[in-house]
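Asks: sequence unknown, structure follows:
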């Protein structure tokens, strides 16, 4: 049953990654698989290359925690390719319920994140620094451009670094770079050449950045968790349901500006998100204990 749990958590990460302002890394952090994910990705190192050269494929698979990564990747790709068009349409035509849903997900999980840290004054300061950093990024304005092919490689490398960070949305970084719409279009139209360039950038960025994060967690674990938790909290600025670009509205002001506030539907989505997050946080109880204990926060 652990395989199914990992696939479901991967699907949650993939769904979050499609939405600008929400991070798949946030879901991994919340669901207790973040450190294991970093360890597995950073295991793609010289030792892995050596095992590959020696033809020791089983040892290589164990070294990189291959089954765990494969299950997560399966869930992520299933979500991205099945939900990209749907979520894009909703963000264009009915954005308020989408933002309300992800708001509910993160708020429900906040107590879990806050109690995972052994707090001190220094860690509280790091928490505030992380929150202000994420808030600053969230308030930046997006740009529009017609990208050259090489820009997909650069965008993949930059976005994946944000994507693996809890609280910083890879999709939102793509939006700031003017690359979100071109990447979504490439996914919709299956432009494999462009997608391969984007994937190559993601691989390079991911392998380099995860080693740095793993190093931080090994040397100052609780301080890093406090900083990352602050980033998650600060990034919630982008999750306010009644927004338009960088402008935030009250439901009543939003209704006057756009004709409807979707308050009832947003409330229903918020409640549904609470139920979904509680189910995700209790997957082990619902589906049975995993034979291998994941690395917890």
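Replies: Thanks, I have it. Treat the numbers as computed from the prediction; the structure is a model and nothing was measured.

Asks: please make it C-alpha for all contacts and neighbour counts, starting now.
Replies: OK.

Asks: quick one: the strands in the stretch 151-297 of the chain?
Replies: 243-244, 247-248 (DSSP state E, counting those that start in this stretch).

Asks: now for those strands, which one comes closest to residue 126?
Replies: When the strands of the stretch 151-297 of the chain are compared by Cα to Cα, strand 247-248 sits nearest residue 126, at 26.8 Å.

Asks: which residues are contacting the closest one?
Replies: 240, 242 (Cα atoms under 8 Å, 6 or more residues apart in numbering).

Asks: same deal with stretch 85-93?
Replies: 18-19, 98, 188.

Asks: picking up where we left off before, out of the strands of the stretch 151-297 of the chain, which one sits most buried?
Replies: strand 243-244 (a mean of 16; mean count of other Cα atoms under 10 Å).

Asks: if we can go back for a sec, farthest-separated two in the contacts of stretch 85-93?
Replies: Spanning the widest gap among these are 98 and 188, at 20.0 Å by Cα to Cα.

Asks: the two - which one has more neighbours?
Replies: residue 98 (19 against 13; other Cα atoms under 10 Å).

Asks: downstream of the helix or strand encompassing that one, the next helix or strand is which one?
Replies: Here residue 98 sits within helix 95-115, counting by DSSP states H and E. Following helix 95-115 in sequence order, the next helix or strand is helix 121-138 (DSSP H and E).

Asks: second structure follows, compare the two:
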């Protein structure tokens, strides 16, 4: 999840949905806010285990990905193309009993594709390499970072929508990654703005989780089709991802597509699914 969340065009929620713990993830977040003591205890244990893994994965991703994005962006993009393409049939298989092919579901599928594609298409940062300067701290920047973090974490929770892509659109992806990397090197100059960013994340989680849980409980078929649509839309987001780097590069094409990394991405998804099947039996 952390690796996916740190890569523009990919959602950690997609990985959670694929591996079968998305409902438990959303349910645990909801229980943490509104459950009884026993539910809160179970939620804390689950989220603590997930959180430790996420933090370790994210710190590793920040340390490694920040330096290889510019040199290996096409390999990373091809890898995640494999992730998404091989993930969709698995999601359909897992949710087949809940899926109903009707007008609302088809509309949800098309809306899912359109939302991700339009967010990517209208990205004002793409091709410009522009970003926000977090060193110039003022009230306007504090409000901007807080609201951007709210939207980004809401996207990360939803399968298919990339929070990293939204941060790129807001011009915050590279500055936030750089600020976290600086903090890891014991440079605390960016700590105040990172605290604001963290508060925005917490607020976003609180506001969006209950809505998602309600939709999954009451309108699961429509939500599954919406999620699959978002995953399909992610193909376009991944293709255009290289344009959103600090030093923009050409979109992924047949010439830059790396089949080996695509196959590796598919193999990883297949392996994770096998591990899930074994753990359930």
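Replies: It's in. Keep in mind the model is a prediction, meaning the values are calculated, not measured.

Asks: OK, contacts around the alignment partner in structure 1 of residue 27 of structure 2?
Replies: The alignment partner of residue 27 of structure 2 in structure 1, by TM-score structural alignment, is residue 39. Shown in contact with residue 39 of structure 1 (Cα under 8 Å, 6+ apart): residue 214.

Asks: now residue 39 of structure 1: how far from residue 62 of structure 1?
Replies: Look at residue 39 of structure 1 and residue 62 of structure 1: by Cα to Cα, to the nearest Å, they are 12 Å apart.

Asks: next: residue 35 of structure 1.
Replies: Counting by Cα to Cα, the gap between residue 35 of structure 1 and residue 62 of structure 1 amounts to 17 Å.

Asks: residue 179 of structure 1 too?
Replies: Residue 179 of structure 1 is 36 Å from residue 62 of structure 1, by Cα to Cα.

Asks: higher neighbour count, those two?
Replies: Counted by other Cα under 10 Å, residue 179 of structure 1 and residue 62 do not tie: residue 179 has more neighbours, with 25 against 14.

Asks: what's the match for that one in structure 2?
Replies: That one, residue 179 of structure 1, aligns with residue 172 by TM-score structural alignment.

Asks: so that match sits right up against residue 130, yeah?
Replies: No. At 9.2 Å, residue 172 of structure 2 does not count as touching residue 130 under the criterion of Cα atoms under 8 Å.

Asks: residues near the closest residue to residue 61 of structure 1 other than its chain neighbours, how many?
Replies: Distances taken as Cα to Cα, 6 or more residues apart in numbering place residue 67 nearest to residue 61 of structure 1, at 7.5 Å, with adjacent residues excluded. By the criterion of other Cα under 10 Å, residue 67 of structure 1 has 13 neighbours.

Asks: what's the match for residue 67 of structure 1 in structure 2?
Replies: By TM-score structural alignment, residue 67 of structure 1 lines up with residue 45.

Asks: host element of that match?
Replies: Taking DSSP H and E as the definition, residue 45 of structure 2 sits inside helix 37-95.

Asks: residue 223 of structure 2 touches residue 215, doesn't it?
Replies: Yes. Taking contacts as Cα under 8 Å, residue 223 of structure 2 lies within contact range of residue 215: 6.8 Å.

Asks: what about the two, which has more around it?
Replies: Neighbour count, other Cα under 10 Å: between residue 223 of structure 2 and residue 215, residue 223 has more, with 21 against 14.

Asks: from residue 38 of structure 2, how far off is that one?
Replies: 28 Å.

Asks: cool, residue 212 of structure 2 as well?
Replies: Going from residue 212 of structure 2 to residue 38 of structure 2 by Cα to Cα gives 22 Å.

Asks: same question for residue 89 of structure 2.
Replies: Residue 89 of structure 2 is 36 Å from residue 38 of structure 2, by Cα to Cα.

Asks: the two: which has the busier surroundings?
Replies: More neighbours surround residue 89 than the other of residue 89 of structure 2 and residue 38, with 13 against 10 (other Cα under 10 Å).

Asks: show me what the more buried one lines up with in structure 1.
Replies: In structure 1, residue 89 of structure 2 lands on residue 111 (TM-score structural alignment).

Asks: distance of its match relative to residue 63 of structure 1?
Replies: In terms of Cα to Cα, residue 111 of structure 1 sits 33 Å off from residue 63 of structure 1.

Asks: do residue 4 of structure 1 as well
Replies: Applying Cα to Cα to residue 4 of structure 1 and residue 63 of structure 1 gives a distance of 21 Å.

Asks: show me where the stretch 101-250 of structure 2 has its helices.
Replies: Listed in chain order, the helices of the stretch 101-250 of structure 2 (DSSP state H, counting those that start in this stretch) span residues 103-121, 139-157, 163-169, 173-184, 191-218, 220-240.

Asks: which residues touch residue 224 of structure 2?
Replies: Counting by Cα under 8 Å, 6+ apart, residue 224 of structure 2 has contacts 95, 99.

Asks: oops, could you answer that again for residue 42 of structure 1 instead?
Replies: The contact partners of residue 42 of structure 1, taken as Cα under 8 Å, 6+ apart, are 64, 207, 210-211, 214.

Asks: got it, and residue 38 of structure 1?
Replies: Applying Cα under 8 Å, 6+ apart, we find residue 38 of structure 1 in contact with 210-211, 213-214.

Asks: element containing it, please.
Replies: Assessed by DSSP H and E, residue 38 of structure 1 sits inside helix 34-42.

Asks: how close does that helix sit to structure 2?
Replies: Compared with structure 2 after the fit, helix 34-42 of structure 1 shows a mean deviation of 0.9 Å (mean Cα distance after the TM-score superposition for structure 1).

Asks: burial measure for residue 210 of structure 1, as a count.
Replies: Residue 210 of structure 1: 22 neighbours (other Cα under 10 Å).

Asks: residue 40 is in contact with that one, correct?
Replies: No. Residue 210 of structure 1 is beyond contact range of residue 40, at 9.4 Å (criterion: Cα under 8 Å).

Asks: find residues that contact each of these two.
Replies: With Cα under 8 Å, 6+ apart as the test, residue 210 of structure 1 and residue 40 reach no residue in common.
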